[in-house]
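> sequence and computational prediction follow.
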Amino acid sequence: MAVPDEPEADAEESQPIRLLLEMPSTSYDNLIVRYPYQRDDDYALAYHESANRLASTFRGNPIDDTILLPFLLLYRHAYELRLKHVIKYLARTRRRYREPDNPKLAAKTVARRLRFEHGHKLQPLLDELLEHFNALELEEEFPAEVISTIALLHEADSTGMSFRYARQLPDTQENADFPALAKLLDEQLNMLAVTEDYVEGLFEAVPDDYMY
């Protein structure tokens, strides 16, 4: 049984995005849609898909060097949003089945911590995810390669700004096997995403009033 979402903030009235409304579609062939009420995992999927589409344009030509930083930025943001989504899910699960009276696990408290304490930093997000994962006392350990991949991303861009703005990275020149890099980031992000499915599979048969 999936753990239900808890509201994080009161809904606010908002206006449609004029940038999109100014370009109305006149045919299904040209249509693209932005859906409301998307969650962090929806955004993570969008950034992940975009990064993979960008990677598919790689041909091994010098001009392909221009896609490296946008590719890394898309993947880094996908990892960040996926981490935040899984943290919220694990905290809800931990609160429901392990520590119902722990105030640190309240939805709004978790949301504030993610936004104001961790921000865009991957290592603190990973640390919190592992805290919740380990507190659930599951049968399997968290995948070590996911941890190492996130650690490498954090090392390369600890603030979330290094892939975004010039002169934030080291004054060095590197090269890499791009298809191998793309494969690593894709596989480990998918592994991170299925963490929620793994945990849900363990708890789905637990009755609502079950207490450890």
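On my side now, so go ahead. Just so we're clear, the structure is a prediction, and the values are computed from it rather than from any experiment.
> every contact and neighbour count from this point should use C-alpha atoms.
Will do.
> and the residue of the chain positioned farthest from its centre, which of the three is it?
Distance from the centre of the chain peaks at Thr26, with 33.9 Å (C-alpha atoms, centre = their mean). Here Thr26 is coil, with the state taken from DSSP: H, G, I helix; E, B strand; the rest coil.
> and if you look at Leu169?
coil.
> touching, it and Ser162? I think so.
Yes: here Leu169 reaches Ser162: they are 5.7 Å apart, a contact under C-alpha atoms under 8 Å.
> now list whatever residues contact both of these two.
Shared contacts of Leu169 and Ser162 (C-alpha atoms under 8 Å, 6 or more residues apart in numbering): Ala156.
> any idea how far Leu19 lies from Asp40?
From Leu19 over to Asp40 the distance is 22 Å, taken as C-alpha to C-alpha, to the nearest Å.
> so for those two, which sits in the more crowded spot?
Asp40 (18 against 8; other C-alpha atoms under 10 Å).
> show me the contacts for that one.
Applying C-alpha under 8 Å, 6+ apart to Asp40 gives the contacts 81-82, 84-85.
> what's the answer for Thr195, then?
Val86.
> and which of the contacts of Asp40 is nearest to Leu114?
Taking C-alpha to C-alpha as the measure, Leu114 sits nearest to Lys84 out of these, at 7.1 Å.
> the closest one contacts Leu125, correct?
Yes: Lys84 is within contact range of Leu125, at 7.0 Å (criterion: C-alpha under 8 Å).
> anything in contact with each of these two?
Common neighbours of Lys84 and Leu125 (C-alpha under 8 Å, 6+ apart) are Leu114.
> now the closest residue to Leu105 other than its chain neighbours: which helix or strand?
Closest residue in space to Leu105, ignoring its immediate chain neighbours: Ala91 at 5.5 Å, by C-alpha to C-alpha, 6 or more residues apart in numbering. Under the criterion of DSSP states H and E, Ala91 resides in helix 68-97.
> ok, and here's another one to check against it:
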Amino acid sequence: MESTADDDVLNLPRPSWSIHEIAIFGGTSEDDLTLAGNYQTAGEILATYWSQKGPDDGLALPILYNYRHSLELALKWLIRVAARCAVRDGYQGQEDLSPDRVDERLRDLGHNLNKLADCLDRYMKLLKRFGPDNHLDPESLRLLRKLHNEDEWGDAFRYAMIGQGPNARKARPQTQTRAFYDEVNELHRLAILLTHGYSTELSNYEEMQLSGF
């Protein structure tokens, strides 16, 4: 059936090459760090469009959501790796760092960036050979706490109304005018630091442990 003018308006632009119409995802190699990188890329694409083609105020919340979700997933991946490394380093403290217990703890922490950051910072301090700065840097902690204060439960960037029942309220009751480029650029740099900086350092640390050094 031939496309009509209405179809051209309603449909997404078709890729130039048929092979580009296919998407592949899932499988054993997919983990929280993979998804963190993907959400970071999505945030970057939207933010670049906003800064170069806009401004489009309607993109602000989707941009913040993608970066926030990237940060949350990266923190959870880093926590799991740091816990495994601490156990290999001979950790014998009271907190159970077995994989099942860590996963249970992450489910309890949910979307709370503040508590996730504290958990990662605590686990990194347990590592014996990670170096003198085996903790989250102060600037990263500051930004994570700032983002947490704006979106405590991971819903403020997704919905116009947050909370339930009599506690439901508007996520943004007042119109906001913000220096958005500087704000989102900070989150962009933080996302890169977690998904490429800290993740590389902890991955190298784990590989060193597994190789017997």
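Arrived safely, thanks for sending. No experiment lies behind these values; they were computed from the predicted model shown.
> TM value for the aligned chains?
After superposition, the two chains reach a TM-score (TM-score structural alignment, normalised by the length of structure 1) of 0.77; 184 aligned residues with a C-alpha RMSD of 2.5 Å.
> circling back to that earlier point, residues in contact with the residue nearest to Leu105 of structure 1?
By C-alpha under 8 Å, 6+ apart, the contact list for Ala91 of structure 1 reads 105-107, 110, 132.
> with Leu189 of structure 1 instead?
Contact analysis of Leu189 of structure 1 by C-alpha under 8 Å, 6+ apart lists 79, 146.
> host element of the aligned residue in structure 2 for it?
Using TM-score structural alignment, the partner of Leu189 of structure 1 in structure 2 is Ala191. Using DSSP H and E, Ala191 of structure 2 maps to helix 180-192.
> heading C-terminal from that helix, find the next helix or strand.
helix 199-211.
> now that following helix against helix 180-192, angle please.
Orientation note: helix 199-211 of structure 2 sits at an angle of 10 degrees relative to helix 180-192 (axes from the mean of the first three to the mean of the last three C-alpha atoms, to 10 degrees).
> by contact count, what packs against helix 199-211 of structure 2?
Counting contacts by 3 or more C-alpha pairs under 8 Å, 6 or more residues apart in numbering; DSSP states H and E, helix 199-211 of structure 2 is packed against helix 60-88.
> residues in structure 1 matched by the helix it packs on, start to end?
Using TM-score structural alignment, helix 60-88 of structure 2 corresponds to residues 68-96 of structure 1.
> so how much does the matching stretch differ from structure 2 once superposed?
Superposed on structure 2, stretch 68-96 of structure 1 shows a mean distance of 0.5 Å to its aligned residues (mean C-alpha distance after the TM-score superposition for structure 1).
> list the buried residues of that stretch.
71-96 (16 or more other C-alpha atoms under 10 Å).
> what does stretch 23-35 of structure 2 give?
32-35.
> I'd like to know which of those residues are part of helices.
Using DSSP state H, the subset of these located in helices is 32-35.
> picking that back up, which among the contacts of Ala91 of structure 1 count as buried?
105-107, 110, 132.
> which members of these occur in helices, if any?
107, 110, 132.
> going by distance to Tyr35 of structure 1, which of those wins?
Distances from Tyr35 of structure 1 to those, taken by C-alpha to C-alpha, are shortest for Ala107, at 23.5 Å.
> the closest one contacts Tyr89, doesn't it?
No: under the criterion of C-alpha under 8 Å, Ala107 of structure 1 is not in contact with Tyr89, lying 9.6 Å apart.
> tell me the counterpart residues of stretch 38-46 of structure 2 in structure 1, please.
Under TM-score structural alignment, stretch 38-46 of structure 2 corresponds to residues 46-54 of structure 1.
> that stretch vs structure 2, average offset?
Averaged out, stretch 46-54 of structure 1 is 0.4 Å away (mean C-alpha distance after the TM-score superposition for structure 1).
> what residues sit buried inside that stretch?
Across stretch 46-54 of structure 1, burial judged by 16+ other C-alpha under 10 Å covers 47-52.
> columns distance to Glu145 of structure 1 on top of those, output as a markdown table?
Formatted as a markdown table, the buried residues of stretch 46-54 of structure 1 follow (distance: C-alpha to C-alpha, whole Å):
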| residue | distance to Glu145 of structure 1 |
| --- | --- |
| Tyr47 | 21 |
| His48 | 18 |
| Glu49 | 21 |
| Ser50 | 23 |
| Ala51 | 20 |
| Asn52 | 20 |
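> was I right about Ile79 of structure 2 contacting Leu120?
Yes: the criterion here is C-alpha under 8 Å, and Ile79 of structure 2 meets it with Leu120 at 5.0 Å.
> Asn175 of structure 1 pairs with which position in structure 2?
Under TM-score structural alignment, Asn175 of structure 1 pairs with Thr177 in structure 2.
> can you tell me the SS state at that match?
Thr177 of structure 2 ends up coil, using three-state DSSP.
> contacts only, for it.
Thr177 of structure 2 sits in contact with no residue, where contact means C-alpha under 8 Å, 6+ apart.
> distance of it from Glu183 of structure 2?
For Thr177 of structure 2, the distance to Glu183 of structure 2 (C-alpha to C-alpha) stands at 12 Å.
> same question for Gly131 of structure 2.
In terms of C-alpha to C-alpha, Gly131 of structure 2 sits 31 Å off from Glu183 of structure 2.
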